[in-house]
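K.L.:
Sequence first, then the predicted structure, then my questions.
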Amino acid sequence: MIDLYFWPTPNGWKISIMLEETGLPYTLKPVDIGAGDQFKPDFLAISPNARMPAIVDHDTPDGPTPVFESGAILLHLAVKSGELMPTTARGRKECLEWLFWQVGNLGPMAGQLSHFVNYAKQVEDTDHGYAHRRYAGEYNRCLGVLERRLADRPFILGDAYSIADIICFPWVLIAKPLGQSLEEFPKVADWRARIKDRPAVRRGVDVGKDFRRQGPHTEAAKKVLFGQTAKSLPA
C-alpha cells in the first residue's frame, strides 16, 4: 500500500495519474497547503522541502519508504510496477533526460507563470509585467521544445506512452488558464488530447477534486503560501 500525500494541483496529478495507470493500491492523504499542513513535523519527515507530492511506500524490503519530489516518485513507481519506463539502456537514458527536463524547465516555468497569472495581484498591488512576460515566454519556449520533439512521434519517447508523458502532461493540460493557446503547437495539442482521453488520466485528475479551492485565497492562507523564506520552516 502507498500513502499519497497530495493536494489537487498539476504537481499532484502527476502521481495520482501514475498510480491510476499502474493500478498500485494507494491511500489518499490530503495536505492542506493553505492551512500550513506542509510545515507539520510529520510531513516534513517525509518531504523535507515542505512540498507535495510525496509518498510513503509501505511495501518495500526496507520497510516503509518515503519518497519526495515528483520525478523521484515517478521513477520509484515505474521501477516498482515494471511499467511505463523503457527497459533498454538508450530508452532509459532518454526517459531520464525528459524527466529531468520537465523538473528543471517546463514545471518550474509553468509554476511561476501560474503564480503571476493567478496570485501575484492578490498579494500586492504592483505591476509584475516583466516577471509575467519572462515566465510566459519561457513556458512558450518549453512548449516549442515539446512541439519539436513530437513532430514525428505520438509520445515523447516514441510509440510508447511513459512517465515522460505523465510528468509533462499536467502543466500542458492547463495551458489555456495560463494564457497560452496551443494553436501554434498542433503536435502538442494532439499529444495532450491523446493523453487526456485515457481513462486512468481522467481518474487521476479527478483525485481530490472535492478539496479544490473555490474562489480567492483567504488572508490567512496568503500568509502561509506567499513570501516564504527559510524562516517559514519550523525550527
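P.N.:
That came through, no problem. Numbers count the residues shown, from 1 in each chain.

K.L.:
Please count neighbours and contacts with C-alpha atoms only from this point.
P.N.:
OK.

K.L.:
gap between the residue nearest to F155 when sequence neighbours are not counted and V201?
P.N.:
Closest residue to F155 apart from its sequence neighbours, by CA to CA, 6 or more residues apart in numbering: Y161 at 5.8 Å. Noted for Y161: a distance of 12 Å to V201, by CA to CA, to the nearest Å.

K.L.:
here comes the other one, which I'd like you to weigh against the first:
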Amino acid sequence: MIDLYYWTTPNGHKIAIFLEEAGLDYRVRPVDIGKGEQFQPDFLKISPNNRIPAIVDHAPAEPGAPVSVFESGAILLYLAEKTGRFIAPDLRGRIETLEWLFWQVGGLGPMAGQNHHFVQYAPERIPYAMDRYVKETGRLYAVLDRRLSGREFIAGSYSIADMAAYPWVVPWERQGQRLEDFPNLKRWFEAVAGRPAMRRAYELAHAINPQPVMTEDARKVMFGQDAGTVRR
C-alpha cells in the first residue's frame, strides 16, 4: 500500500497518473495547500520542502521501514524502478526518459508555473513578467512539439516523461498557448488524454477538489512564504 499525499495541482496529478497506470494499491491523503496543511509537522517529516506530492511506500522492494519520497520527479523515478514499468530497460532508452523527465521538472513546470502566477494570480499586472513567461512557455511547447515529430510518445514508449509533461499542458489556454500551433504536441496530448488511467486520475482530482477557487486567504498562504515560513 502506498500513501499519496496529494492536492489537485499538475505535480500532484503526475503521481496519481502513475499509480492508476500501474494499478498499484494506494490511498489518498489530501493536503489542502490553500489552507496551509502542507506546514503540518507530520507532513514536513516526509516532505521537508512543504510541497506536494509525497508518498510513503509501506511495502518497499527492500525489507525494512516504509520509504518516503518527496519531489514529483523523484517519486516517478522511484515508482518506475519499483515496478519496472514506464521507463526503458536499456541504457540509451533510460537516458532519454530521464532527460525528458528532468526537462519537465527543471523547465516546463517552473516556467509554466511562473506563467500561471504572473498572468493569473499576481496582485499587480507586470507586462514584462507576463510576456516573458508566456513566451518561454511557448518556446518549451515548441521544443516538445519538435521532439514529438515522428514519435508517438516523448521517449519512445509511453513513460514517466509523458506522465510528467501532460499535466503541465492541460492548462494550455490559461498559459496563453494554442495547441493548433503545435500539431505534434496536440496529437500527443489528445492520445494521452484518452488513456483510461488518465481519466481516472482526473476524476480523482474532481472528487477531491470539485471547484478549485483561489481565495484571498489561499493566496496569502501560497504566495506569502519566505525563509521565516520554514524557520517557524
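P.N.:
That came through, no problem. These numbers come from a predicted model, not from an experiment.

K.L.:
Show me what V145 of the first structure lines up with in the second structure.
P.N.:
Structural alignment places V145 of the first structure opposite V143 in the second structure (criterion: TM-score structural alignment).

K.L.:
that's a helix at that match, yeah?
P.N.:
Yes: judged by DSSP: H, G, I helix; E, B strand; the rest coil, V143 of the second structure forms part of a helix.

K.L.:
Number of residues surrounding it?
P.N.:
13 (other CA atoms under 10 Å).

K.L.:
Now which residue in the second structure aligns to the residue nearest to F155 of the first structure?
P.N.:
Y161 of the first structure maps onto Y158 in the second structure, by TM-score structural alignment.

K.L.:
Quick check: its match touching F86?
P.N.:
Yes: between Y158 of the second structure and F86 there is a contact under CA atoms under 8 Å: 6.4 Å.

K.L.:
ok, Y161 and V201 of the first structure, which is more surrounded?
P.N.:
Using other CA under 10 Å as the criterion, Y161 of the first structure and V201 rank with V201 on top: 23 against 18.

K.L.:
what do we get in the second structure for the more buried one?
P.N.:
By TM-score structural alignment, V201 of the first structure lines up with M198.

K.L.:
I'd assumed L19 was in contact with that match.
P.N.:
No: under the criterion of CA under 8 Å, M198 of the second structure makes no contact with L19, lying 10.2 Å away.

K.L.:
ok, back up a step: could you say which helix or strand holds the match of V201 of the first structure?
P.N.:
Assessed by DSSP states H and E, M198 of the second structure sits inside helix 196-208.

K.L.:
Residues touching the helix or strand following that helix, excluding its own?
P.N.:
Next in sequence after helix 196-208 of the second structure, counting helices and strands by DSSP H and E, comes helix 216-223. Helix 216-223 of the second structure has contacts (CA atoms under 8 Å, 6 or more residues apart in numbering) with 33-36, 121.

K.L.:
Could you tell me where helix 216-223 of the second structure falls in the first structure?
P.N.:
Using TM-score structural alignment, helix 216-223 of the second structure lines up with residues 219-226 of the first structure.

K.L.:
buried stuff in the matching stretch?
P.N.:
222, 224 (16 or more other CA atoms under 10 Å).

K.L.:
Centre of the chain to that stretch, how far?
P.N.:
Per CA atoms, centre = their mean, to the nearest Å, the displacement of stretch 219-226 of the first structure from the mean C-alpha position of its chain is 21 Å.

K.L.:
S114 of the first structure maps to what in the second structure?
P.N.:
For S114 of the first structure, the residue aligned by TM-score structural alignment is H116.

K.L.:
Surely that match is within a helix?
P.N.:
Yes: the assignment for H116 of the second structure by three-state DSSP puts it in a helix.

K.L.:
Identify the residue range in the first structure corresponding to stretch 75-88 of the second structure.
P.N.:
Under TM-score structural alignment, the match for stretch 75-88 of the second structure is residues 73-86.

K.L.:
so who does the closest residue to S149 of the second structure other than its chain neighbours touch?
P.N.:
Of all residues not flanking S149 of the second structure in the chain, N184 sits nearest, at 5.8 Å (CA to CA, 6+ apart). Applying CA under 8 Å, 6+ apart to N184 of the second structure gives the contacts 145-146, 148-149.

K.L.:
before we move on, which element is N184 of the second structure in?
P.N.:
Here N184 of the second structure sits within helix 183-193, counting by DSSP H and E.

K.L.:
Can you state the mean residue-to-residue distance of that helix versus the first structure?
P.N.:
Averaged over the aligned pairs, helix 183-193 of the second structure sits 0.3 Å from the first structure after superposition, using mean CA distance after the TM-score superposition for the first structure.

K.L.:
got the buried residues for that helix?
P.N.:
Here helix 183-193 of the second structure shows 183-189, 192 as buried, counting by 16+ other CA under 10 Å.

K.L.:
Nearest to P53 of the second structure among the residues you listed?
P.N.:
V192 (21.2 Å; CA to CA).

K.L.:
For F153 of the second structure, see how far away the closest one is.
P.N.:
Distance from V192 of the second structure to F153 of the second structure, by CA to CA: 9 Å.

K.L.:
Need the overlap of contacts for the two.
P.N.:
Joint contacts of V192 of the second structure and F153 (CA under 8 Å, 6+ apart) are D162.
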